[in-house]
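Asks: Pasted the sequence and its predicted model underneath.
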Amino acid sequence: MPVVIQQAKHVSGTNITSPKGFKAVGIHCGLKHKKYDLAVLLSEVPASVAGVFTTNAIQAAPLIVTKEAVQNGKMQAVIINSGNANACTGKQGMLDALTMQEKTAEKFGLETKLVGVASTGVIGEKLKMEPLLKGIEQLDPVDSLEGSIQFSQAILTTDTVMKNTVYRMEVDGKEVMIAGTAKGSGMIEPNMATMLGFITTDAEIDSVHLQDALQKVTDVTFNSITVDGDTSTNDMVLVLANGMAGNSSLTPSHPDWDVFLQTMHAVAQDLAKMIASDGEGATKLIEVEVNGALTDLEARKIAKTVVGSPLVKTAVFGCDANWGRIIAAVGYSGASVDPAGISIKIGQTVVVEDGEPVIFSEEQLLLYLKQPEVKIFVGLNKGSGQGIAWGCDLTYDYVQINASYRT
């Protein structure tokens, strides 16, 4: 469902370093031909950290290194490269990820265990460590819009746009900010998929409660998007909370806990929708909202099945109001449904009611399907479960992009 925040405000013109005490930068070190390919995010002080990671059984070396670092509960820097995933690279890949961690720690005078590592790009090729290590020495993170833009650009692969969002709220009467940036365009079928997400906040919160908050919002945001059904080897979302806003520590019993949770939800949902709408070759964002399921979990399962259906995605691309593909996806979702209780609406046009087809204007719906955002509503009349998922259409360009990704 749409996020409603009573005490938080979206802030335009701000960035990943807007929360107090964070700096960032991105540079070109030589992993890519010309574009930025190395970035660092740095907190002035050790920050509480939380992370969620891919469920693929094949996990890249940097992800393994970062998962271990997150277990310590504190992180102060994250080093990220694009252009090479350092995945399926054996013992050398693990040594390279550890070297990235160690050299970043040395560069900024940190304990090694306080550094996270992330990589994205081609799988199965060893990192070019010489230019990468030289690049680490050149990193000079700053608290500025320019540094944040460079950071956002340096983590991209096949993305066509940067993905950034920031919200402001009050905790204990003090201003607290939560900012996020992400990359992701293809192989998006989280839990987690080929995406990197970095969220910063100056709120004071213990890592245990931060992890709980991140897990809650991940289930209904990042884990509710799909581009192509593929789950990658690398990707993660990390949240760093450095406490520099000066609030009393947030816990579930804190009076402002719900505001914090809703605000983090808004940040994650913004990033998730940006990733879905920037799917490789995509021309439209598809949003599927399900009501009346037995449970929220079943509603999300149905929504994600519909938005992930190749036939639904191609129908939306072709502006074809073929609701049969939608109801078929509902049926094979694995959730409990009663065919006689299903209703479907595309935009504001009802096409199915109580399991029966409804006469509608093809011309009117064609005009709606030409819009850049298409919303599909499914009612089940089985219970009170609600869920929402996002995806994109499937286009000729998707095939072209992925047919020549390495070349």
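Replies: Everything's here; your move.

Asks: Please count neighbours and contacts with C-alpha atoms only from this point.
Replies: Fine.

Asks: give the contact list for residue 55.
Replies: 190-192, 231 (Cα atoms under 8 Å, 6 or more residues apart in numbering).

Asks: Report the outermost residue of this structure with respect to its centre.
Replies: The centre of the chain is farthest from one residue, residue 359, which by Cα atoms, centre = their mean lies 38.3 Å away.

Asks: and it, that one's in a strand?
Replies: No - going by DSSP: H, G, I helix; E, B strand; the rest coil, the assignment for residue 359 is coil, not a strand.

Asks: what about versus this one:
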Amino acid sequence: MIVSQKANVTVIETGHVTSAEGFYAGGVHCGLRRKKLDFGWIYSDVPAAAAGVYTQNTFQAAPLKVTQDSIASSGKIQAIVTNSANANACTGKIGMENAEIMRSQAAGQMGIEPKHTAILSTGLIGVQLPMATIEKGIQSINVHADEPESFEQAILTTDTVTKHTAVQTEVDGKTITIGGAAKGSGMIHPNMATMLAYMTTDAAVDQAALHRLLKEATDHTYNMITVDGDSSTNDTVLALANGKQGNTALDESHPDWDSFKAAFFLVSELLAKKIARDGEGATKLIEVSVTGAASSTSARRVAKAVISSNLVKTAVYGADPNWGRVVCAVGYSEEPVDPDTVDVYLGDIQVVEDGLPSDFSEAEGTAYLEQEQVKVIVDLKQGEAEATAWGCDLTYDYVKINASYRT
């Protein structure tokens, strides 16, 4: 059922990572976790053009490196295999060997080449993969399983909900679909969090153009969210385009590129916002929009500074319209801001005008911040550029969850 429309892009209410033609997914419990699903896969009928964006954390996990190797070898991926509960990060030579074994065995189970197989892991850092348990999961792979919900459950760690979406648009007169799934709740502050995102499309896309598009979309969406300021060792966004709709391969010169780009950006934005809203212990989604910036880079940096402020996040949790915390974050963003021109709004309520406090009702400000979704607008009045960032409030439960993560 169609529930919303943006330009010529349609959002599908029941959309999943397998909504695009030729993609299948499934998930099982193999024993990495006590009861919950912990091993999943996505499979394409044919090798798909692939692109990835990865964490910039110096401690990159072994599966991430193996996936980079797969994409670099041919530019195509046919299957992604993922486990939760164990990140296979900071595991040295043995961890790399296990990641390569996992790729090889999964490829053999699915009848595809190892170079067309990506693997991702998420969970506890510094613990070797129990390979007998991983092998049990691999042996459960059914490449034509049509169970995206099971996959979306299998990749979760401290998440409270699954995160998925799909959209459609027109390319060469054909209806093409872009689907997506993601996990992430804590350690979210991507420069490319423990955050994994998977995007699939049945459009044909030039591999180099897909990489450029994913990088741009990531900068404007996944890299504009934060929960707690921590970047993990395993953060990855992968995009697969299998071309099943038979359109002329898309790149920036294609007449329908703008429509495809809008759809791709929308999937990225919807998944990013779902991650932000599901922050560990969160009760509210916060959106920070910066307008009137001198450049897009400046707008993004100011927005990220505000959304990352623990003082802003705790003020929203406590429904305290403390605008001083917002302007403070703007000021330490290291962007050239004129303090005498800045306006700040909480929703429609102006709380700062030209750097000075406005005459507003504290009661109305408090009432607004008690809503589940809160929007902060910062107008710098220095140019035409703008950017948006998303995050969540910081609550007592965040401390409780992370104080006992290993127990």
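Replies: On my side now, so go ahead. Note that the structure is a prediction, hence the values are computed from the model and not measured.

Asks: TM-score, when you put one on top of the other?
Replies: Overlay of the two chains. TM-score (TM-score structural alignment, normalised by the length of structure 1): 0.98; 403 aligned residues with a Cα RMSD of 1.1 Å.

Asks: that older thread, how about the residue farthest from the centre of structure 1, what's its partner in structure 2?
Replies: Taking TM-score structural alignment, residue 359 of structure 1 has residue 359 as its aligned residue in structure 2.

Asks: Skip the chain neighbours and tell me the closest residue to its match.
Replies: residue 351 (7.2 Å; Cα to Cα, 6 or more residues apart in numbering).

Asks: Surely the one you found touches residue 358?
Replies: Yes - using Cα atoms under 8 Å, residue 351 of structure 2 is in contact with residue 358, at 4.9 Å.

Asks: With neighbour numbers in mind, choose between those two.
Replies: Shown here are residue 351 of structure 2 and residue 358; by other Cα atoms under 10 Å, residue 351 has more neighbours (23 against 15).

Asks: quick one: contacts for the more buried one?
Replies: So residue 351 of structure 2 contacts 323, 343-345, 357-360 (Cα under 8 Å, 6+ apart).

Asks: again, but for residue 148 of structure 2
Replies: Residue 148 of structure 2 makes contact with 16-18, 24-27 under the criterion Cα under 8 Å, 6+ apart.

Asks: switch to 7 Å and redo it
Replies: Counting by Cα atoms under 7 Å, 6 or more residues apart in numbering, residue 148 of structure 2 touches 16-18, 25-26.

Asks: Repeat that for residue 280 of structure 2.
Replies: 185-186, 398.

Asks: Strands - which of those residues land there?
Replies: In strands, judged by DSSP state E, none of the contacts of residue 280 of structure 2 are found.

Asks: who wins for most neighbours among those?
Replies: residue 186 (28 neighbours).

Asks: That one and residue 278 touch, don't they?
Replies: No - look at residue 186 of structure 2 against residue 278 with Cα atoms under 7 Å: they stay out of range, at 8.6 Å.

Asks: could you pull out the helices for the stretch 51-200 of structure 2?
Replies: 62-74, 92-110, 131-139, 148-154 (DSSP state H, counting those that start in this stretch).

Asks: now those in CSV, with distance to residue 5 of structure 2?
Replies: Formatted as CSV, the helices of the stretch 51-200 of structure 2 follow (distance: least, Cα to Cα, whole Å):
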stretch, distance to residue 5 of structure 2
helix 62-74, 33
helix 92-110, 37
helix 131-139, 39
helix 148-154, 23
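
Asks: Please identify which of these is closest to residue 390 of structure 2.
Replies: helix 148-154 (21.9 Å; Cα to Cα).

Asks: ok, residue 123 of structure 1 - contacts?
Replies: Counting by Cα under 7 Å, 6+ apart, residue 123 of structure 1 has contacts 84-88.

Asks: Quick check on these: which are buried?
Replies: 84-88 (16 or more other Cα atoms under 10 Å).

Asks: Show me what the host helix or strand of residue 267 of structure 1 is in contact with.
Replies: Taking DSSP states H and E as the definition, residue 267 of structure 1 sits inside helix 257-277. Defining contact as Cα under 7 Å, 6+ apart, one finds that helix 257-277 of structure 1 is touched by 3, 5, 7-8, 163-167, 178-180, 182-185, 213, 217, 221-222, 225-227, 250-251, 284-285, 390-392.

Asks: Tell me roughly how far that helix lies from structure 2 on average.
Replies: Superposed on structure 2, helix 257-277 of structure 1 shows a mean distance to its aligned partners of 0.3 Å (mean Cα distance after the TM-score superposition for structure 1).

Asks: which helices and strands sit right next to the helix or strand that that helix is followed by?
Replies: Per DSSP H and E, helix 257-277 of structure 1 leads on to strand 285-293 as the next helix or strand towards the C-terminus. Judged by 3 or more Cα pairs under 7 Å, 6 or more residues apart in numbering; DSSP states H and E, strand 285-293 of structure 1 is in contact with helix 296-308, strand 373-379, strand 385-392.

Asks: No more questions from me, cheers.
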